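Q: Structure for the following, please:
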Amino acid sequence: MTENKRPAYEPAARLLERTHYDPDMPRPLATVAGAALVLLRVVAGMFWLGALVLQIPDLVETSQITLEAASDAQAASLGITVVLVVGGVGLLVEALLAFLIYRGVNWARVLVMGFSVVSVSFSFAAWWAEDQEITINTTFVTLAFDILVLLALSSRDAAAYARRNEGRPPESGA
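A: Okay, here's the model as predicted:
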């Protein structure tokens, strides 16, 4: 076994050790892959919003939304507009987070991993409790992106790169 290769099984104590601090550390492939996967999620979200825009006439006709002050078509149109605006802002924020991850900002990496955990958990809960099938047309693509983002951004290299500028904790002198 070479010095640079890690064993297949490591004790928990070694896994919990702090990463090294190297301000001159080159950007690891895991960080690049994580940022690229987040951008791919943004592209997938843009396609989803585009498909929603194309379905607006059908959605307005079949909506069951009723408001006293507006017609059914106006209420459905307003609802779809709100979804598009919120979705667009969410995609912009996610694209910004991808850029920050690429630059090595640790809080952005942790935030995206948190969102991915919540998304995977909701997909699992829907599958478990509501018998929702995971197919290409439903949640398969987003679930795959979330799992891949978690794998890439939770790696030791990605964590070390994101924390490369943190100072060492003070040594306890005895």
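
Q: Could you use CA atoms for every contact and neighbour count after this?
A: Will do.

Q: the longest helix in this protein is where?
A: helix 72-103 (DSSP state H).

Q: How about that one, which residues are buried there?
A: 72-73, 75-77, 80, 84, 87-88, 91, 94-95, 97-103 (16 or more other CA atoms under 10 Å).

Q: Against which helices or strands is it packed?
A: helix 29-54, helix 56-62, helix 106-130 (3 or more CA pairs under 8 Å, 6 or more residues apart in numbering; DSSP states H and E).

Q: out of the ones you listed, which comes closest to Ser155?
A: helix 29-54 (6.9 Å; CA to CA).

Q: now the angle from that closest one to helix 106-130?
A: 60 degrees (axes from the mean of the first three to the mean of the last three CA atoms, to 10 degrees).

Q: quick one, helix 29-54 and helix 72-103 angle?
A: Using the same axes, to 10 degrees: helix 29-54 against helix 72-103 is 170 degrees.

Q: any idea how far Val85 lies from Leu78?
A: Separation of Val85 from Leu78 (CA to CA, to the nearest Å): 11 Å.

Q: Just name the most buried of the helices and strands packed on helix 72-103.
A: Stretch with highest mean neighbour count among the helices and strands packed on helix 72-103: helix 29-54 (a mean of 18; mean count of other CA atoms under 10 Å).

Q: Could you also give me the structure for this next sequence, so I can compare it with the first?
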Amino acid sequence: MMNAPDKRPAFEPASQLLRRPEADPEMRRPATTVAGVVLVFLRVLSGLIVLGTIVLNWRSTLTQIDVTIEGAQTTPELAQRVLIAVTILLGVALLVDAALAFFILIGHNWARVMIMTFSSISITGSFIQWWAGGLELKITGSLLTLGLDILILLALSSRSAAAYARRNERR
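A: Next up, the predicted model:
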């Protein structure tokens, strides 16, 4: 039986797992990086769908908002300002996400780390909301974004994605 050179053993020592990948400036973009970028763009697309739903159903969304400020009365103008602020904030977050995906595609490690951090925060937030009993996981909403975040983490934390992002780093 031959040992395949690309096959890794089932149990590797921690020193080998923590070792930095070798730098290869001529490295081709791995499939894991491309998959991670596609997943980030799918997350942006799902956010655009949510944003479009808010904008297309502006009046009904406005009536569902309950802005409660201690000592102040909720007015329709306040609810509209809050909805505008949320819409702008969501749009900016989607633009940042798309820009980071582009930077990952061209090989910037800082963008890869930021996307993985955002995904980790999103997963943790979903878990905390579920644990507190306030989040019902549904296939049409929270489960889709949670699955995308988990897949993004898996793709971008792979050895090949890390090696590609770090291929030009000086040692």
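
Q: related to what we said a few turns ago, residues in the second structure matched by the longest helix of the first structure, start to end?
A: Mapped onto the second structure using TM-score structural alignment, helix 72-103 of the first structure covers residues 75-106.

Q: ok now the matching stretch, how far from the chain's centre?
A: Distance of stretch 75-106 of the second structure from the chain centroid (CA atoms, centre = their mean, to the nearest Å) equals 14 Å.

Q: Stretch 13-31 of the first structure now?
A: So, by CA atoms, centre = their mean, the centroid of stretch 13-31 of the first structure is 21 Å from its chain's centroid.

Q: and that stretch, how far apart are its ends?
A: Across stretch 13-31 of the first structure, first to last residue, CA to CA, it's 24 Å.

Q: and that stretch, which stretch of the second structure?
A: So stretch 13-31 of the first structure sits over residues 15-33 in the second structure, by TM-score structural alignment.

Q: Name the residues of that stretch that are buried.
A: Ala23, Arg29, Pro30, Thr32, Thr33.

Q: In the second structure, what residue corresponds to Asn4 of the first structure?
A: Asn4 of the first structure maps onto Asp6 in the second structure, by TM-score structural alignment.

Q: where does its match land in three-state SS?
A: Three-state assignment for Asp6 of the second structure (DSSP: H, G, I helix; E, B strand; the rest coil): coil.

Q: Neighbours of it, how many?
A: Using other CA atoms under 10 Å, Asp6 of the second structure has 6 neighbouring residues.

Q: which residues touch it?
A: If you count contacts by CA atoms under 8 Å, 6 or more residues apart in numbering, Asp6 of the second structure has none.

Q: Against Leu78 of the second structure, how distant is it?
A: 60 Å.

Q: Same question for Ser120 of the second structure.
A: Counting by CA to CA, the gap from Ser120 of the second structure to Leu78 of the second structure is 33 Å.

Q: and what of Arg112 of the second structure?
A: 38 Å.

Q: Kindly report the same for Asn57 of the second structure.
A: 18 Å.

Q: Glu26 of the second structure too?
A: On the measure of CA to CA, Glu26 of the second structure and Leu78 of the second structure end up 55 Å apart.

Q: Trp58 of the second structure now?
A: Taken as CA to CA, the span from Trp58 of the second structure to Leu78 of the second structure is 14 Å.

Q: residues touching Phe99 of the first structure, list them.
A: Ala35.

Q: rewinding a little: okay if I get the helices and strands packed on helix 72-103 of the first structure as CSV plus distance to Pro11 of the first structure?
A: Below are these laid out as CSV (distance: least, CA to CA, whole Å):
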stretch, distance to Pro11 of the first structure
helix 29-54, 23
helix 56-62, 55
helix 106-130, 24
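
Q: Of the ones you listed, which is nearest Val141 of the first structure?
A: Closest among those, once you apply CA to CA, is helix 29-54, at 8.3 Å.

Q: so what does the closest one touch, helix or strand wise?
A: Short answer (3+ CA pairs under 8 Å, 6+ apart): helix 29-54 of the first structure packs on helix 72-103, helix 140-153, helix 156-162.

Q: compared with the second structure, how much does the longest one deviate?
A: This means helix 72-103 of the first structure. By mean CA distance after the TM-score superposition for the first structure, the fitted helix 72-103 of the first structure averages 0.9 Å away from its aligned residues in the second structure.

Q: next one: the second one
A: With both structures laid over each other, helix 140-153 of the first structure and its partner residues in the second structure are 0.4 Å apart on average (mean CA distance after the TM-score superposition for the first structure).

Q: Map Phe115 of the first structure across to the second structure for me.
A: Checking with TM-score structural alignment, Phe115 of the first structure has Phe118 as its match.

Q: Nothing else from me, thank you.
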